[in-house]
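Undergrad: Next input, structure requested:
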Amino acid sequence: MKTRIFLLLFCLMNLNIFSQEKMSASEITSFKAIVEKEAKNIKSLKTDFIQYKHLDFLSKDIETSGKMYFKQPNMLNWQYTKPYQYSIVFKNNKVYINDQGNKSTVDANSKMFEKINKMIVGSVSGNMFDDKEFTITYFKNKDFNIVKLTPKTASIKKYINQIDLHFPMSDTTVSEVKLTEPSGDFTRIVFKNKQLNAKIDDSIFTN
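TA: I've put the predicted structure just below:
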């Protein structure tokens, strides 16, 4: 019985592995060119998101949701609205945090979440493919083009084992981000109801 269960798990694991395949060199070139070209036309982005935090010791992922606002050249607001009020604004190399009315400011330089923010902004602006701090590989399945970023530096490896960015086949902006920690725990962020080049007032980026 145990042998059968093991074989079943092995088969399922392999089905999962082979559901993705590496892009060819020509596919990578084409994908990068399309994303970079389309990104030049993106001045702003606003979207709803759902975030799932997976911890091995919990039977169910922790779910939060909210809105994300991006405006060129590098302003970003993560606004959590459920089940609590919390926002993080990235602007002018600083991070502005509003934790249910308790406000603070942090210098973003060399901060781990600033690097993650850079990946998100880069995926929108088209400047994500030449990052010196990550090894980048490209995969695809029937639904997504998938960009995997593996950190090169020890300072990032302490916190992040891998970042996966999912691009729908019919879209050139990220629809899902997965941040995997060295422990195997991960955070998955799914974007919904995206609006490109919608008017976003600068006040959105003031905490």
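
Undergrad: CA only for contacts and neighbour counts going forward, please
TA: Fine.

Undergrad: Can you name every helix or strand that the longest helix along the chain contacts?
TA: Criterion DSSP state H: the longest helix present in the chain is helix 2-18. Contact here means 3 or more C-alpha pairs under 8 Å, 6 or more residues apart in numbering; DSSP states H and E; on that basis helix 2-18 packs against no helix or strand.

Undergrad: Next, the buried residues of that helix.
TA: Across helix 2-18, burial judged by 16 or more other C-alpha atoms under 10 Å covers no residue at all.

Undergrad: Off-centre distance for that helix?
TA: Averaging C-alpha positions (C-alpha atoms, centre = their mean, to the nearest Å) puts helix 2-18 29 Å from its chain's average.

Undergrad: Another for comparison:
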Amino acid sequence: MRNYFLLLFFIAFSSTIQAQDVTMNASEIAAFKEKVIASAKATQTIKTDFVQYKHLDFLADDVKTSGKMVFKAPGLVKWEYTNPYQYSVIFKEDQLLINDGGTKSKVDIGNSKLFKKLNQLIVNSVKGNMFNDSDFTVSFYKSSKYNKAVFIPKDKKIASYIASFELLFNKNDAQVFEVKMVEPSQDFTRIIFSNRTLNTTINDSVFSN
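TA: Purely as a prediction, here's the structure:
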């Protein structure tokens, strides 16, 4: 009997969790997309702290790292990990610049359609504007605390790396505050942004390795 009541409790709890996200209707989607696109167009630079959680099925706890992200339109992005190690990645034009604790390297991604697509995906996810990308099927959800867009890749090559891509948006300013990338293995990476500042002056030298 006790197990029966426990089962009912978990079913009820699961239903409550699932009920937090409600599918948007057509008018809500149109209004939400319009707000996000307007916000993305008005955003020229972003500086933000982030905490990243890497979930691996074989580990009891998620791997936690943190650092700072800098974005400058149209497509400069720098991810700088500061804890528990020093590591930075810069997406700049057709190059990937890496600094691993002082060891620097450069990867030319200009000839790789896949890497260019992944780079574009990262840039657009930072700004929140991915809705015109024909490579994804998009679903829209809402809750009392946030709006959510879930992107499922149509391209088989992209799908071999990413099963789905989820963006959570603040209700008030339509800015992305969380990114979740789910791999085909169902391992996933969550990035939560905080202390965001917009449209401040950022020198191009920030994006040098």
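
Undergrad: Assuming the best superposition, what's their TM-score?
TA: The TM-score (TM-score structural alignment, normalised by the length of structure 1) is 0.92; 206 aligned residues with a C-alpha RMSD of 1.7 Å.

Undergrad: By how much does the longest helix of structure 1 deviate from structure 2 on average?
TA: Once superposed with structure 2, the aligned residues differ from helix 2-18 of structure 1 by a mean of 2.6 Å; criterion: mean C-alpha distance after the TM-score superposition for structure 1.

Undergrad: So which residues of structure 1 form helices?
TA: Taking DSSP H as the criterion, structure 1 carries its helices at 2-18, 25-39, 112-125, 154-157.

Undergrad: Let me have the ones you listed in CSV, adding distance to Phe57 of structure 1 as columns.
TA: Listed next are the helices of structure 1 as CSV, based on distance: least, C-alpha to C-alpha, whole Å:
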stretch, distance to Phe57 of structure 1
helix 2-18, 21
helix 25-39, 38
helix 112-125, 24
helix 154-157, 22
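
Undergrad: out of those helices, which comes closest to Asn92 of structure 1?
TA: Proximity to Asn92 of structure 1 (C-alpha to C-alpha) singles out helix 112-125 among the helices of structure 1, at 11.4 Å.

Undergrad: which strands and helices sit next to that closest one?
TA: helix 25-39.

Undergrad: tell me which residues in the helix it packs on are buried?
TA: So, applying 16+ other C-alpha under 10 Å, buried residues of helix 25-39 of structure 1: Ile28, Phe31, Lys32, Val35, Glu36, Ala39.

Undergrad: just how off-centre is it within its chain?
TA: 18 Å.

Undergrad: how much does it deviate in direction from helix 112-125?
TA: 90 degrees (axes from the mean of the first three to the mean of the last three C-alpha atoms, to 10 degrees).

Undergrad: so where is helix 25-39 of structure 1 in structure 2?
TA: Using TM-score structural alignment, helix 25-39 of structure 1 corresponds to residues 26-40 of structure 2.

Undergrad: can you check stretch 193-201 of structure 1 too?
TA: So stretch 193-201 of structure 1 sits over residues 195-203 in structure 2, by TM-score structural alignment.

Undergrad: Same question for stretch 79-89 of structure 1.
TA: Against structure 2, stretch 79-89 of structure 1 falls on residues 80-90 (TM-score structural alignment).

Undergrad: May I see the buried residues of that stretch?
TA: Glu80, Tyr81, Tyr87, Ser88, Val89, Ile90.

Undergrad: Quick check: which of the helices of structure 1 is nearest to Gly101 of structure 1?
TA: Checked against C-alpha to C-alpha, the stretch from these lying closest is helix 112-125, at 21.0 Å.

Undergrad: what does the closest one rub up against?
TA: Where contact means C-alpha atoms under 8 Å, 6 or more residues apart in numbering, the residues beyond helix 112-125 of structure 1 that reach it are 36, 39-40, 42, 70, 74, 76, 90, 108, 128, 156, 159, 173-174.

Undergrad: Out of the helices of structure 1, flag the one nearest Lys60 of structure 1.
TA: That would be helix 2-18 among those, by C-alpha to C-alpha, at 20.7 Å.
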